[in-house]
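Visitor: dropping the sequence and predicted coords here.
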Amino acid sequence: MHFILKSFEELNAHQLYAILQLREEVFIIEQNVVYKDLDDKDQKAKHLLGFYEDKLVAYARLIPDGISYPDFTSFGRVVVAPKLRNTKFGILLMQEVMQKIELLYPEMPIKISAQSYLIPFYEKFGFVVNSAEYIEDHLPHTEMVKK
């Protein structure tokens, strides 16, 4: 898998379509949740695209501090194509996310809203639970931080 990192303005129409298609496939169709995916954060985010055999199979958006949380950078919309789960692509994606965040926002603490079932996954990358469980977009979430 190889990665590219782009600002919103640098994405071409085909890349943006592939991102939205992958996010829709997982977060709306697979998880059976109707929610507002287009939340005005994409324009301010950096977009990390993971390609395998010339197809977008992994994605995350990196969000500067102050957009999602005051005094914290963040990331979200972390997704791997369903057919490629359990192949370590999620780990590769998160390693790249952490590396890029450190380059873009050095020494900034990170806060995320994690789907609660993924707490053990994010703990592997140094995140700790920072809140009680809450419902976001009809799914259980938990705030996590890494300092």
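Guide: Now that the structure is in, tell me what you want to look at. Residues are numbered from 1 along each chain as shown.

Visitor: rest of the way, CA atoms for contacts and neighbours
Guide: Noted.

Visitor: what about the helices in the chain?
Guide: 13-23, 89-104, 119-123 (DSSP state H).

Visitor: list the contacts of the shortest one.
Guide: By Cα atoms under 8 Å, 6 or more residues apart in numbering, the surrounding residues in contact with helix 119-123 are 129, 142.

Visitor: flag every buried residue along it.
Guide: Across helix 119-123, burial judged by 16 or more other Cα atoms under 10 Å covers 119, 122.

Visitor: just the longest one next, same as before
Guide: Residues of helix 89-104 classed as buried: 89, 90, 91, 93, 94, 96, 97, 100, 101 (neighbour count, 16+ other Cα under 10 Å).

Visitor: below is an additional structure, to be compared with the one above:
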Amino acid sequence: MLDIKVKSFKEFDIEELYDVLRLRSEIFVVEQDCVYQDIDGKDSKAIHIIGYKNKTVVAYTRIFKAGDYFDQASIGRVAVQEDYRKFGYGKVIMKASITAVQEHFNENEIKISAQKYLTQFYTDLGFKSTGEEYLEDGIPHIAMMKK
């Protein structure tokens, strides 16, 4: 089972922040071979959903209220450490994130910018593709909405 914690940016301790940034860098920069600015100045506005297994950060997302990232509430930086993906932790962290959007922002409409190859994963969670495919940091993406 994944232990989920929901925190504002100010609630992070230095070790947790380091672990989250390490996980994001490991996946979005190294694994996906994508040079981009992960530390984008938006973390202080986000609520952070952190998944722990045996006190180790293995899954993560950040959520935003409507207007802070997109016009709608949103979920982003969805990350699960490679060795833990086989356990379904991606769906666990996303379901926790959807719940957090509802509880923290009283919103049901959620927008994501999904990597194209994960369309079915997000469809299974109730998201629907909107618009055309586009490149974000050199990776094919598609906008998706959950209402």
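Guide: Received, thanks. Keep in mind it's a predicted model, so treat the numbers as computed, not measured.

Visitor: need the TM-score between these chains.
Guide: Scored against TM-score structural alignment, normalised by the length of the first structure, the superposed chains reach a TM-score of 0.96; 146 aligned residues with a Cα RMSD of 0.9 Å.

Visitor: related to what we said a few turns ago, now the buried residues of helix 89-104 of the first structure as TSV including distance to residue 110 of the first structure?
Guide: Output for the buried residues of helix 89-104 of the first structure, formatted as TSV (distance: Cα to Cα, whole Å):
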residue	distance to residue 110 of the first structure
89	22
90	19
91	18
93	16
94	13
96	15
97	11
100	12
101	9
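
Visitor: quick revisit: now the helices of the first structure as JSON lines including distance to residue 142 of the first structure?
Guide: Shown next, in JSON lines, are these (distance: least, Cα to Cα, whole Å):
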{"stretch": "helix 13-23", "distance to residue 142 of the first structure": "20"}
{"stretch": "helix 89-104", "distance to residue 142 of the first structure": "18"}
{"stretch": "helix 119-123", "distance to residue 142 of the first structure": "8"}
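
Visitor: for residue 45 of the first structure, find the nearest of those.
Guide: Proximity to residue 45 of the first structure, assessed across these by Cα to Cα, is greatest for helix 89-104 (11.1 Å).

Visitor: could you list every helix and strand in contact with the closest one?
Guide: strand 55-63, strand 74-80 (3 or more Cα pairs under 8 Å, 6 or more residues apart in numbering; DSSP states H and E).

Visitor: of the ones you listed, which stretch is the most buried?
Guide: Stretch with highest mean neighbour count among those: strand 55-63 (a mean of 23; mean count of other Cα atoms under 10 Å).

Visitor: hmm, who's touching it?
Guide: Outside strand 55-63 of the first structure, the residues touching it (Cα under 8 Å, 6+ apart) are 18-19, 22, 41-42, 44-51, 73-81, 84, 89-90, 93, 97, 101.

Visitor: how close does it sit to the second structure?
Guide: For strand 55-63 of the first structure, the mean distance to aligned residues of the second structure following superposition is 0.5 Å (mean Cα distance after the TM-score superposition for the first structure).
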